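1. Below are the sequence and a predicted model; questions follow.
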Amino acid sequence: MKILFVTLLALPMLMLAGCGQKTAKDAEKPGGQQAQLPDEFTSEKQMPSVLEESLSPEEKSAILKEIMPAGSESDSTPEEKFLQLKKDAEAGDPKAQTGLGVMYYTGEAISKDASGKILSNDPATAAAWFHRAAEQGYADAQFNLGLLYANGEGVPKDSVKAFGLFQKAAEQGNVDAQNNVGVMYYSGEGVPRDEAKAKEWFKKAAAQGNADAQANLDVMK
């Protein structure tokens, strides 16, 4: 019997609005220390020297597009978009905080470690930004942070925290979170096993058209 669990980070399309509430808390590292949010950002015109030396101009251009896709000529530059997103995130906008977290997780926003080494992605910084938005009750951020706790990416693996975050997002109607809550109830991971509650959450997600949840219901039958 295979129950399907959503394991890929959601990448919500952002419609940036005005500044929201001030952020409630920064994310915490193990031991209670606050996670530091680095200000490092490498523009799409900057690339590690090892890549500059080894790639052709065409290959470098393709990689730069992956790092930060260019918009139309009338759009802001990628650097301007990042800086505006960061400004909104620091002002407390949960959508911007979530979007910034996604960028650090995927490597679109390039950060560096303490030694200056460029990181291909930065789940710890992503988790810190998701935490800020999740504290404001933003469902997409709760879902994303739950996935990081479920997988132990950027934060210590903690299925209890993952379940709690999924449940908060699920109660706001996040369909993937609803499926994941069902999975965790079914498996007894992070919460006592309860097939009835698992089926209840799978039904809620399936009613919104979630194929994984419908497949999970079919398996339970």
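-> Ah, there it is. Numbering: from 1, shown residues only.

2. Only C-alpha atoms from now on, for both contacts and neighbour counts.
-> Noted.

3. The residue positioned nearest the centre of the chain and residue 134, how far apart?
-> Centroid check for the chain by C-alpha atoms, centre = their mean gives residue 144 as the closest residue, at 4.0 Å. Distance of residue 144 to residue 134, computed by C-alpha to C-alpha, to the nearest Å: 9 Å.

4. Please enumerate the helices of the chain.
-> Remark: helices assigned in the chain by DSSP state H are 49-54, 57-67, 78-91, 94-106, 123-135, 139-151, 159-171, 175-187, 195-207, 211-220.

5. Now do residue 94 against residue 133, distance only.
-> Taking C-alpha to C-alpha, one finds residue 94 at 4 Å from residue 133.

6. try this one next to it:
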Amino acid sequence: MKGVHSLFVVLAAIVLAPLDVRAQSADLVLCDRIAADPSDPDKPADVKGVTEIASADIPTAIRFCKQAQASRRALFQLGRAYAANRQMVEAIAAWRKAADKGSTSAMVELGVLHATGTGVPKDESQARKLFERAAQAGNPRGVSNLAALGGGAAAPADPARARELLAKAAQTNAEAQYQLGLMLADGTGGAKDEEGARALFEKAAAQNHPGALARMGEFSEHGRGGPKDTAAAKSYYQRAADLGDEDAKKALKRLDCPIVLKDKRGNLVSNLCF
């Protein structure tokens, strides 16, 4: 009987454990679907993410991200949902827990708050530490924010160092590819390289990065860093617009309505569309 009882306990554990895991995974899936940040390195590749959590989705995001908060990604996203709901005390608490678990995106958010004095005492030293931790782990926003903040209290930003750090992260990260592409396109922190920028934007665009898709539209439209291709430009703009990029939406309208009518004072009257 003792052996039978032990077998029952083992079987019960095998049966019950997957149910718990599946329940937690379902919460995380829903949390990801409505609250994931497109630039979060922890975001699953098959999740698009949202630049801003829709107001109608905020209560649902808080509910499911809270239930999945064993995951550092869910904690970071819970902080996003609280911040979208203007509950900054709760957002900061969630981001601190996420940062403690290793979320570099949470480190960046906390760094921004310390740099600006939003919801916490203004402390550039603490902001720098948080950005450095995120940058060293390869978070592109950590890199760019660290460069913007500068190496010391009175030191200027170091865009050349930002390029160096971004180049490492750009080997695998779409956001880093996009950020480095912007620096190459503008000649920030080194030589201007439109061909290199276009190659980076193309890599990030292949991963459905909205900003990179919009940039590829611009580069294709004007022939920057490669051939001019209006059809390709429209395709890139459309993909970016479908992901909510406002600049891409304006670019599409401009391509569809290229003739601008103005009054005698030069003010826009209307566009002629085809």
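-> Received the coordinates, thanks. Values in this document were obtained by computation on a predicted structure and should not be read as measured data.

7. quick one: residue 261 of structure 2 is in a strand?
-> Yes: when DSSP: H, G, I helix; E, B strand; the rest coil is applied, residue 261 of structure 2 is found to be in a strand.

8. which outside residues touch stretch 218-226 of structure 2?
-> 193-198, 227-230, 232-233 (C-alpha atoms under 8 Å, 6 or more residues apart in numbering).

9. Hmm, residue 77 and residue 105 of structure 2 touching each other?
-> No: with contacts counted by C-alpha atoms under 8 Å, residue 105 of structure 2 stays clear of residue 77, the gap being 9.5 Å.

10. neighbour count winner among the two?
-> residue 77 (33 against 27; other C-alpha atoms under 10 Å).

11. Name the SS class of the more buried one, please.
-> helix.

12. looking at it, it is touching residue 31, isn't it?
-> Yes: checked against C-alpha under 8 Å, the pair residue 77 of structure 2 and residue 31 is within contact range at 7.3 Å.

13. among the helices of structure 1, which is nearest residue 14 of structure 1?
-> helix 94-106 (6.6 Å; C-alpha to C-alpha).

14. how about residue 121 of structure 1, what's its partner in structure 2?
-> Aligned by TM-score structural alignment, residue 121 of structure 1 pairs with residue 157 of structure 2.

15. Distance check, the residue found closest to its match once you drop the neighbours it is linked to in the chain against residue 162 of structure 2.
-> Nearest non-adjacent residue to residue 157 of structure 2, counting by C-alpha to C-alpha, 6 or more residues apart in numbering: residue 150, 3.9 Å away. According to C-alpha to C-alpha, residue 150 of structure 2 stands 10 Å off from residue 162 of structure 2.

16. and what of residue 178 of structure 2?
-> In terms of C-alpha to C-alpha, residue 178 of structure 2 sits 13 Å off from residue 162 of structure 2.

17. can the helices of structure 1 go into TSV with extra columns for distance to residue 17 of structure 1?
-> TSV is the format used below for those (distance: least, C-alpha to C-alpha, whole Å):
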stretch	distance to residue 17 of structure 1
helix 49-54	37
helix 57-67	24
helix 78-91	9
helix 94-106	8
helix 123-135	14
helix 139-151	15
helix 159-171	20
helix 175-187	23
helix 195-207	28
helix 211-220	31
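
18. What lines up with the residue nearest to the centre of structure 1 in structure 2?
-> Aligning on TM-score structural alignment places residue 144 of structure 1 opposite residue 179 in structure 2.

19. for its match, what are its contacts?
-> With C-alpha under 8 Å, 6+ apart, residue 179 of structure 2 has these contacts: 140, 144, 166.

20. let's go with 10 Å and repeat that
-> Contact analysis of residue 179 of structure 2 by C-alpha atoms under 10 Å, 6 or more residues apart in numbering lists 140-141, 143-144, 162-163, 166-167, 170, 185, 197, 200-201, 204, 211-212.

21. wait, which of those is closest to residue 261 of structure 2?
-> Of the contacts of residue 179 of structure 2, the one sitting nearest to residue 261 of structure 2 (C-alpha to C-alpha) turns out to be residue 211, at 29.5 Å.

22. Residue in structure 1 paired with that closest one?
-> Under TM-score structural alignment, residue 211 of structure 2 pairs with residue 176 in structure 1.

23. how deep is that match tucked in, by neighbour count?
-> For residue 176 of structure 1, using other C-alpha under 10 Å, the count is 26.

24. That one touches residue 146, doesn't it?
-> No: at 11.2 Å, residue 176 of structure 1 does not count as touching residue 146 under the criterion of C-alpha atoms under 10 Å.

25. so what corresponds to residue 166 of structure 1 in structure 2?
-> By TM-score structural alignment, residue 166 of structure 1 lines up with residue 201.

26. Next, count neighbours for that match.
-> 30.

27. before we move on, what about residue 91 of structure 2?
-> Neighbour tally, residue 91 of structure 2, other C-alpha under 10 Å: 25.

28. could you check the distance from the closest residue to it other than its chain neighbours over to residue 181 of structure 2?
-> Once flanking residues are discounted, residue 91 of structure 2 sits nearest to residue 79: 4.0 Å by C-alpha to C-alpha, 6+ apart. Distance of residue 79 of structure 2 to residue 181 of structure 2, given as C-alpha to C-alpha: 29 Å.

29. Under the alignment, what does residue 191 of structure 1 map to in structure 2?
-> So, by TM-score structural alignment, residue 191 of structure 1 is matched to residue 226.

30. Its match and residue 217 of structure 2: what is the separation?
-> 12 Å.

31. more neighbours, those two?
-> Between residue 226 of structure 2 and residue 217, counting by other C-alpha under 10 Å, residue 217 is the more crowded of the two (30 against 14).

32. so the more buried one makes contact with residue 245?
-> No: using C-alpha under 10 Å, residue 217 of structure 2 is not in contact with residue 245, being 11.8 Å away.

33. Aligned to the residue nearest to residue 157 of structure 2, what sits in structure 1?
-> Checking TM-score structural alignment: residue 150 of structure 2 goes with residue 109.

34. Quick check, its match in contact with residue 121.
-> Yes: under the criterion of C-alpha under 10 Å, residue 109 of structure 1 makes contact with residue 121 at 8.0 Å.
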